[in-house]
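K.L.:
attaching a predicted model along with its sequence, questions to come.
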Amino acid sequence: MSSPTPANVRPAEEDDLAAVAAIYAHHVRHSTASFEAEPPDIVEIARRRASSVQGGHPYFVAEQAGVVVGYAYSGPYRPRAAYRNTVETSIYLHPDAMGRGLGTLLLEALIRACERHGFRQMIAVVGDSTNRASIRLHERQGFRRVGTLEAVGFKHGRWLDVVLLQRNLGEGASSVPGAQGA
C-alpha cells in the first residue's frame, strides 16, 4: 500500500471557501459536531471567515493533492472585552479525511498561530459528548476538560451535551497580557 499524500496546512483563501462550505454542510446535516440546523451558504461562510481574519484570528485549510480536506479557525470566545485574550477553536474535516492525522496538523497550526498573535487561552466547545475523536484530539494537544453542559442542544432526535476543553497558550495566566514576560 502506498503512503498517503502529504498534507499542506496553509491560510485559507477565497478560492477555498466552496470546499469549506461543503465540508461544513456535511457536518451540519449528518453529525452533531455542529448545532446548526441548516448549512450556511458560501456567502455566509465568506462573511464568517472575513470576520475571523479581520479580528486577528487565523483561518487555515488542509489540502492533499490540491484538494481541501479540512479547515480550522479561531474566533473570539465571547464578545466582551475581558475575553479578548481567549479564543475558541473550530476544526472540521471532510468525512473521507478523518482518522488520518489531519485534525492534529490543523490544531497544531492553529495553536502556534494563536500563540504568535498573543492569545493566552484556547477553548474547544465540542458538540456532543459522544464525539470522542474530537475530545481525544484536543486532549492530545494539551487541552483539559473543564466541564460538560448536559442536554443543551437537541438535534437528530436526541439531546446533546457540550464538552468544554481549555488549553493555555504561551504564558497563559502567568503574566499580564501585553506586559513584557520573563
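P.N.:
The structure has been received and is ready for your questions.

K.L.:
from now on I want contacts and neighbour counts done on CA atoms only, so please keep to that.
P.N.:
Will do.

K.L.:
what about the helices in the chain?
P.N.:
With DSSP state H, the ranges of helices along the chain come out as 17-30, 42-54, 102-116, 132-140.

K.L.:
which of those sits closest to Gly153?
P.N.:
Closest approach to Gly153 among these is made by helix 17-30 (13.3 Å; CA to CA).

K.L.:
and that closest one, what's buried?
P.N.:
Residues of helix 17-30 classed as buried by neighbour count (16 or more other CA atoms under 10 Å): 17-29.

K.L.:
re the thing from before, a markdown table please, covering the helices of the chain and showing distance to Ala62.
P.N.:
Below are the helices of the chain laid out as a markdown table (distance: least, CA to CA, whole Å):
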| stretch | distance to Ala62 |
| --- | --- |
| helix 17-30 | 10 |
| helix 42-54 | 15 |
| helix 102-116 | 7 |
| helix 132-140 | 16 |
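
K.L.:
closest one to Val176 among those?
P.N.:
helix 102-116 (14.7 Å).

K.L.:
before we go on, here's another structure to hold up against the first:
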Amino acid sequence: MLEEEYDRDRRSLPRHLRRQPEPERPFAFSIRPVEDGDIPDVREIYNHYVTNSVVTFDEDTWSIAQWREKRDQLQRLGLPFLVAQSPAGQVLGYALVQPMSSKSAYRYSVENSIYLGQAATGKGLGRALLEALITACEEAGIRQIVAVISDKGAEGSIALHEKLGFVEVGRMGRVGFKFGRWLGTIYLQKSLKPAKKSGRSGR
C-alpha cells in the first residue's frame, strides 16, 4: 500500500481507532558526583572530542586508568566532579574543576571543563551541569572559576559561560597546533559568592 493511501484510510477511521504517533519523550537527567562505574563513559565522551574536535588541545586519547587517577586527585583536593545521568543509567555528560596551578596561593581558583555526549547536546544539559558545578564550587569554598576555551569551534561554550556570568578576561593567539592548524585560547572568569570558611589550606 502506498503511504498516501495508508494515510487516507487511517483518516477515514473513527478518531479512537486511528494509530497516533508516539509522543516524544521529554529529555530527563539527574546530576550527581561521579562514581567509579561512570569512568568508562566519561572516557568515551572525552575521547570523542580528542579525536574529532579542537575544543580540547589533547591529541592523545585518555585511558580508564588516567581518568581514575584524575578522579582520585580531585577527590583528595575536595574539588567537584559531576556527571549527568539518564533515567536508564547512561552518562550523558560530565563537568569538573581542577587546580589552576600546583602553587598553593592558587588554592581558591580553579579551571573548569564540561563535555557532553553527542546525543545530549542542544537540550539544556550543558547549562544545567555548569550551574550545578558553580554551586558545588561555592560549597567547596572556591572563589574564582576560569574557563579556558578554544577560539575555534567552541562558540556555544563561550556563549553558555557568558550567560552564567563569566566575563572574558583575555586571549592568547596561536598557542596550540592541532589537525594542521594554529589555535588560540579565550579566558573567561567568574567570581563566586563567598561561602562559609572551608578550611582549604593548600594543595
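P.N.:
Right, received. Where do you want to start? Keep in mind the model is a prediction, meaning the values are calculated, not measured.

K.L.:
fetch the TM-score of the aligned pair.
P.N.:
The TM-score (TM-score structural alignment, normalised by the length of structure 1) is 0.91; 175 aligned residues with a CA RMSD of 1.7 Å.

K.L.:
which residue range of structure 1 does stretch 51-67 of structure 2 align onto?
P.N.:
Stretch 51-67 of structure 2 lines up with residues 29-45 of structure 1 when matched by TM-score structural alignment.

K.L.:
now that stretch: how far from the chain's centre is it?
P.N.:
Its chain's average C-alpha position is 14 Å from that of stretch 29-45 of structure 1, according to CA atoms, centre = their mean, to the nearest Å.

K.L.:
distance from stretch 65-82 of structure 2 to the middle of the chain?
P.N.:
Offset of stretch 65-82 of structure 2 from its chain centre (CA atoms, centre = their mean): 15 Å.

K.L.:
sorry, wrong one. I was asking about stretch 123-131 of structure 2.
P.N.:
What separates the centre of stretch 123-131 of structure 2 from the centre of its chain is 8 Å, taken as CA atoms, centre = their mean.

K.L.:
now that stretch: buried residues?
P.N.:
Buried residues in stretch 123-131 of structure 2, defined by neighbour count with 16+ other CA under 10 Å: Leu125, Gly126, Arg127, Leu129, Leu130.

K.L.:
what does Leu183 of structure 2 align to in structure 1?
P.N.:
Residue correspondence, TM-score structural alignment: Leu183 of structure 2 in this structure matches Leu160 in structure 1.

K.L.:
surely that match is in contact with Thr148?
P.N.:
No - here Leu160 of structure 1 does not reach Thr148: they are 10.4 Å apart, not a contact under CA atoms under 8 Å.

K.L.:
who has more neighbours, these two?
P.N.:
Shown here are Leu160 of structure 1 and Thr148; by other CA atoms under 10 Å, Leu160 has more neighbours (21 against 16).

K.L.:
got a list of what Ser157 of structure 2 touches?
P.N.:
Listed by CA atoms under 8 Å, 6 or more residues apart in numbering, the contact set of Ser157 of structure 2 reads Ile149.

K.L.:
can you check Glu168 of structure 2 too?
P.N.:
Glu168 of structure 2 touches Ile186, Tyr187, Leu188, Gln189, counting by CA under 8 Å, 6+ apart.

K.L.:
same check on Pro194 of structure 2?
P.N.:
Applying CA under 8 Å, 6+ apart to Pro194 of structure 2 gives the contacts Glu138, Gly141, Arg143.

K.L.:
from Ala128 of structure 2, how far off is the first one?
P.N.:
Read that as Glu138 of structure 2. For Glu138 of structure 2, the distance to Ala128 of structure 2 equals 16 Å [CA to CA, to the nearest Å].

K.L.:
in stretch 65-73 of structure 1, what counts as buried?
P.N.:
So stretch 65-73 of structure 1, judged by 16+ other CA under 10 Å, has buried residues Val68, Val69, Gly70, Tyr71, Ala72, Tyr73.
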